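Q: Next input, structure requested:
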Amino acid sequence: MSDTGDRSRKKPTDEPSLDDYLIKDPSSFALNLARMVEQAGKAAAAWIEPREKGLKSDLLAEPLTDMVRTLSKLSEYWLSDPARAVEAQTLLFSNYLAIWTNSIRRMTGEPTEDIAAPDPKDKRFQDEDWSKNAFFDFLKQVYLVTAKWGLDLVEKAEGLDDHTRRKAAFYVRQLVNAASPTNFVLTNPELFKETVTSNGMNLVNGMRMLTEDIIAGQGDLRLRQADHTHFRLGENVATTPGKVVARNDLAEIIQYAPATDKVFKQPLLICPPWINKFYILDLSPERSFIRWLVGQGHTVFVISWINPDARHAHKDWEAYIREGIQFALDTIERRTGEKKINAAGYCVGGTLLAAALALMAKEGDNRVKSATFFTTQVDFEHAGDLKVFVDEEQISALEEAMFRDGYLDGTKMLSAFNMLRSSDLIWPYVVNNYMKGKSPLPFDLLYWNADATRMSAANHSYYLRNCYLENRLSRGKMMLARHRISLADINIPVYSLAAKEDHIAPALSVFVGSQCFGGDVTYVLAGSGHIAGVINPPEKQKYQYWTGGKAEGNLSDWLDNAEEHPGSWWLHWQDWIEAQSAKKVSPRHIRDNDSDVLGDAPGSYVMIRI
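A: Here you go, the predicted model:
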């Protein structure tokens, strides 16, 4: 087996003292273990109680069944040929034998070389005892060898269709990440030492936090990724001054107060995703995109979607377009007198905006004069690992549960997104919270990430089937309001932003989708991922972005010829939007006696939690 990192020579003189692993106060340790067991019982009770009362139904059966079904297909390939199976097993055991031999040589004083080493970017094995202590070094190398072997089984399996291979790789990665020795007290030197030093108090605190998080999830685990007590909507996040100027059963429309002597004549409407909440664009003031937009002279309107419940079960995409986007356009026209506006959509909010623009083109509604899409997919052929959850069997099972309740519980979607990066978004917090017993740090972005929303049954079913499963939007086959819509009918200027490391809307997927529009498209690639690539204030001077004109040919060729720029894409977009509409007018102040005003931003819908 090839190395996974730089080889390092190990000598027995590196061995640490065992004193760090010896319990100093057995009575205190035993008492804390008893307290931990007591807290674990409370956690179990918090999980069981809502299920006994019929308040919670699990959707675990189908995902587990799908995982077993998928990995069974993988096993069939390797077990169908005894020679092939023996070859795979021999490769694994030969690496185990090499690791064991090195361990024996190390104990006798000989220098050795690692059979496997972690990637330098892997933060899990940073404690020095992963290298200095022979036992933990052995565990580390066995784990790394086994992990690579398992992923290679998927890569080398023949006869798997692309969807099955993608699912198999995804599920193997989940198992690999879950089985890491860094996730367990007895196999992680840092956790072991923490437990000994605190006489097990870390485990008591961890079980208490686990109980609190299950209670917060009303029977499901709501893994805390940030200190939620530090943030308050309207006080230190979502603080850009503005007013709610319209409201219906599905959306509030927020108009933000001007901050410049002149404003652009054409207002800007932002359509955020209904998965999570709009204030990803209005985080802490120094990171708020909305505040920055206002400071550049834009009259900004934002749709704040309702957190739906059973009453909204039948709100489908047409409802979200009519009662969301077009309701906002009507509000803007009434408020400003403008019939020409710029529109921007983020993630699935951009997908909805694209579908709305195609429908409006069919219906002769030409109020939107330019469109900006942030990490938005309109073609789902290369949609990434989220497609793992999308096939007929899984969608049908999900629809059965959704139409029974009227919505998809937000924790289910949050869990799916976290699983896409489980090594970053799940296991580090499991270890920190429930084993080290430490509260996570305050971080506005992760606070927002945990503020999940439900999804109405009709909306989510339509989205999964028409976009992920059948890819109807990009193929010109999507039906809305009795119209067969086509993205080619969107002839306005388009700014399409992708993020290079995006795991939700991959850069390739956004690139291919950008070729579907009928007008002039400016494709820009930002550094970092789905969130950090978008929320990147110029003052931070972080990351970079690439420009290269239209999205033509293939992405690798486009990137080879693109120009790299340091810092944020925000200023580049500002130049682009000014080229579409440079004319300015007097600012649109929101007066105290304004009869449209229903309350202060960020409004009431954003406060509804699951």
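Q: contacts and neighbour counts: CA atoms only from here.
A: Will do.
Q: Now do the helices in the stretch 151-300 of the chain.
A: 162-178, 189-197, 201-216, 289-295 (DSSP state H, counting those that start in this stretch).
Q: Grab the nearest non-local neighbour of residue 488.
A: Of all residues not flanking residue 488 in the chain, residue 518 sits nearest, at 4.1 Å (C-alpha to C-alpha, 6 or more residues apart in numbering).
Q: give the contact list for that neighbour.
A: 487-492 (C-alpha atoms under 8 Å, 6 or more residues apart in numbering).
Q: run this one through as well so I can compare:
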Amino acid sequence: MTRMPFPDIKNSIDRVIHAIEGRHTNGLSPASLTLAYMDWLIHTSHSPGKLNELLENILRKSSAFGLWAARASLDSNAAPFIQSLPGDRRFNDPAWKRFPYNVMAQGFLLQEQWWHYATTGIPGVAKHHENVVSFAARQCLDLFSPTNYPFTNPTVVEKAISTGGQSLAKGMQNLMEDLQHSLLEDKNPDDQPFVVGKQLACTPGKVIFRNRLIELIQYSPTTDKVAAEPILITPAWIMKYYILDLSEHNSMVRYLVDKGHTVFMISWHNPDARDRDMGMSDYLNLGVMDALKAINAVLPERKVHLVGYCLGGTLATIAAAAMSRDNDDRLQSLTMFTAQTDFTEAGELMLFIDESQLTYMEDIMWDKGYLDTQQMAGAFTLLRSYDLIWSRIVSEYLLGESPRVNDLMTWNADSTRMPYKMHSEYLRHLFLNNDLASGRFPVGERPISLRDIRVPVFCVATQTDHVAPWRSVYKVHDLMNTEVTFALTSGGHNAGIVSEPGHPRRSYQLGVQTPEDKHIPADDWLLRHDSRDGSWWEPWSDWLTQHSTGQIKPPAMGNADAGYPVIAPAPGTYVFER
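A: Have a look, this model is predicted:
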């Protein structure tokens, strides 16, 4: 008789405790934060020279600020004592130049400047801990910004006076409605101006394949001839695919179809506790490889332009490397949108990545079987706290403005979960250990190397990306031994990609590097390539055409004889999973 092994009770108890804690810490590890704080505190307290500098700095700056404030109280045109950092829009309104608001704003910026000085440059503090403490100090200071309070924000005061207090009353109404929806978990889908399948994700097409992880959508052609090689788009599974098929005017899918391309799109299943053991290999095999198999049935003997966005771009790169290693030549090209392959400089997301934090997150996911949307949203919200928290509080609750809703904001609120095993593997192998760039990432029984990729690559990065900083994305040049066309576009991680022709204030830079070319540092690349007005979609479409082998008649929708019948109309069923 076989005896069942005893469960690891001690480990399970630890995990349960961490999972319970995580509900109150928004997934942040208290140990990780404490280690960072103690590292900074101990080294600071043992650096009398630095402490003397800090004391001297605050006394000197405070004295100078006092004299400036006296002048500014009489002259609203006085030059600012401290210039706001580039991108800081909090005090741009002319009302902040009037006394006493000019003194309030400048006093706050002085505090921000001093605390940055106090939390950086401490001898002996680990760089990661320094970044965490500096970031935490900024978040705490944001609580006290004069922009966030009705009586210290001149725009709020002026609007309250001009509307007879109606703006504040409307703001209170907005707050009560948001609290009600939050408590009832009611998103009011019937009241939304953008609905999936109607205003969003409405490009005509058919679902021709479904497994436990993906639905594969084939879009209907709109031209008499199409490029011989079809396009397979692998979106990030952290969000719904339809960011690439938003409204009719800014749908990348519709743009490609109208340009004469046959487009296939992966729509990911929204995992739940039953999918806890799905790993990176499942996303590769059930996702990219099964989709390629279906496309090969619809268009036999035709190679494929593989396209990946964010996490989907990293997965597409892994697939391309594994296929090259195994002499699988079904790819015609590889395109990556804001996708990282080297994670040594992965931006401010690395604030939440260390051994302590990952172990804590794994315990939280172990309890549920997945990482829920609130925990993921919490990290991204902190990284853009002004745009996603404070500016919304000011506009909706203090100024009484109606909530702004557009197609991109609707998509941004439609997030998905991530399975326990996959997310743990992704964070450890890629973020923490950087296995992909180091040639250690395993696919099957053997590791892969990005230097095996031989198909031409088109790589897109965005200038103000908080998720995949463009200099990090740029590292692809050092990892691949193939022709790389690199496009750097204006905008952020999402808005920079949804950059249709005709979109105002859009620009991009474009450069090509071959294996024979010498390495160009990222900042040098920036200086060497001129900015061009317009959308990067257009040069990418031309690039796809240049790397295609001609035109053919549009293929049939699916191939029932080969086991890929039409299952349902686009956008399918997985996109509606909550």
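Q: TM-score of the superposition?
A: Scored against TM-score structural alignment, normalised by the length of the second structure, the superposed chains reach a TM-score of 0.88; 550 aligned residues with a C-alpha RMSD of 2.8 Å.
Q: quick check, nearest of the contacts of residue 518 of the first structure to residue 341 of the first structure?
A: Nearest to residue 341 of the first structure among the contacts of residue 518 of the first structure is residue 492, at 11.5 Å by C-alpha to C-alpha.
Q: Over which residues of the first structure does stretch 129-138 of the second structure lie when aligned?
A: The alignment of stretch 129-138 of the second structure onto the first structure (TM-score structural alignment) spans residues 164-173.
Q: what's the mean distance for that stretch versus the second structure?
A: Here stretch 164-173 of the first structure, set against the second structure after superposition, deviates by a mean of 2.5 Å using mean C-alpha distance after the TM-score superposition for the first structure.
Q: can you list contacts of that stretch?
A: Taking C-alpha under 8 Å, 6+ apart as the rule, stretch 164-173 of the first structure contacts 67, 70-71, 74, 150-151, 154-155, 385, 388.
Q: Need the counterpart of residue 214 of the second structure in the first structure.
A: So, by TM-score structural alignment, residue 214 of the second structure is matched to residue 251.
Q: could you list every residue that touches that match?
A: Per C-alpha under 8 Å, 6+ apart, neighbours of residue 251 of the first structure: 303-306, 323-324, 605.
Q: ok, now with 6 Å
A: By C-alpha atoms under 6 Å, 6 or more residues apart in numbering, the residues touching residue 251 of the first structure are 304-306, 324.
Q: and what of residue 449 of the second structure?
A: Contacts of residue 449 of the second structure (C-alpha under 6 Å, 6+ apart): residue 439.
Q: what's the counterpart of it in the first structure?
A: Checking TM-score structural alignment: residue 449 of the second structure goes with residue 486.
Q: returning to what we had before: comparing the helices of the stretch 151-300 of the first structure, which comes out most buried?
A: helix 201-216 (a mean of 22; mean count of other C-alpha atoms under 10 Å).
Q: which helices and strands sit right next to that one?
A: helix 26-52 (3 or more C-alpha pairs under 6 Å, 6 or more residues apart in numbering; DSSP states H and E).
Q: Just list what the helix it packs on packs against, helices and strands only.
A: helix 201-216.
Q: quick one, the helix it packs on and helix 26-52 angle?
A: Using axes from the mean of the first three to the mean of the last three C-alpha atoms, to 10 degrees, the direction of helix 201-216 of the first structure lies 10 degrees away from that of helix 26-52.
Q: what comes into contact with helix 201-216 of the first structure?
A: 32, 36, 39-40, 43, 46, 220-222, 433-437.
Q: 8 Å - rerun?
A: 29, 32-33, 35-36, 39-40, 42-44, 46-47, 194-195, 220-224, 433-438.
Q: Please pick the buried ones from the contacts of stretch 164-173 of the first structure.
A: Burial of those was assessed by neighbour count (16 or more other C-alpha atoms under 10 Å); the buried members are 67, 70-71, 74, 150-151, 154, 385, 388.
Q: what's residue 432 of the second structure in contact with, if anything?
A: Residue 432 of the second structure touches 343, 353-355, counting by C-alpha under 8 Å, 6+ apart.
Q: hmm, I was thinking of residue 22 of the second structure
A: 28-29, 360, 364.
Q: can you pick the most crowded of those residues?
A: residue 364 (26 neighbours; other C-alpha atoms under 10 Å).
Q: thinking again about what came up before, closest to residue 489 of the second structure out of the contacts of residue 22 of the second structure?
A: Once C-alpha to C-alpha is applied, the member of those that ends up nearest residue 489 of the second structure is residue 28, at 32.6 Å.
Q: Roughly how far does that closest one sit from residue 375 of the second structure?
A: 9 Å (C-alpha to C-alpha, to the nearest Å).
Q: Also residue 361 of the second structure?
A: 10 Å.
Q: same check, this time on residue 165 of the second structure
A: Residue 165 of the second structure is 37 Å from residue 375 of the second structure, by C-alpha to C-alpha.
Q: Quick check: the farthest pair among the contacts of residue 251 of the first structure?
A: Top of the distance list for the contacts of residue 251 of the first structure (C-alpha to C-alpha): 306 and 324, 10.1 Å.
Q: Find residues that contact each of these two.
A: Contacts common to residue 306 of the first structure and residue 324, judged by C-alpha under 8 Å, 6+ apart, are 250-251.
Q: Residue 425 of the first structure and residue 414 touch, don't they?
A: No: between residue 425 of the first structure and residue 414 there is no contact under C-alpha atoms under 8 Å: 10.6 Å.
Q: give the contact list for the counterpart of residue 375 of the first structure in the second structure.
A: Superposed on the second structure with TM-score structural alignment, residue 375 of the first structure falls opposite residue 338. Taking C-alpha under 8 Å, 6+ apart as the contact definition, residue 338 of the second structure lies against 309-310, 313, 459-462, 468, 470, 473, 493.
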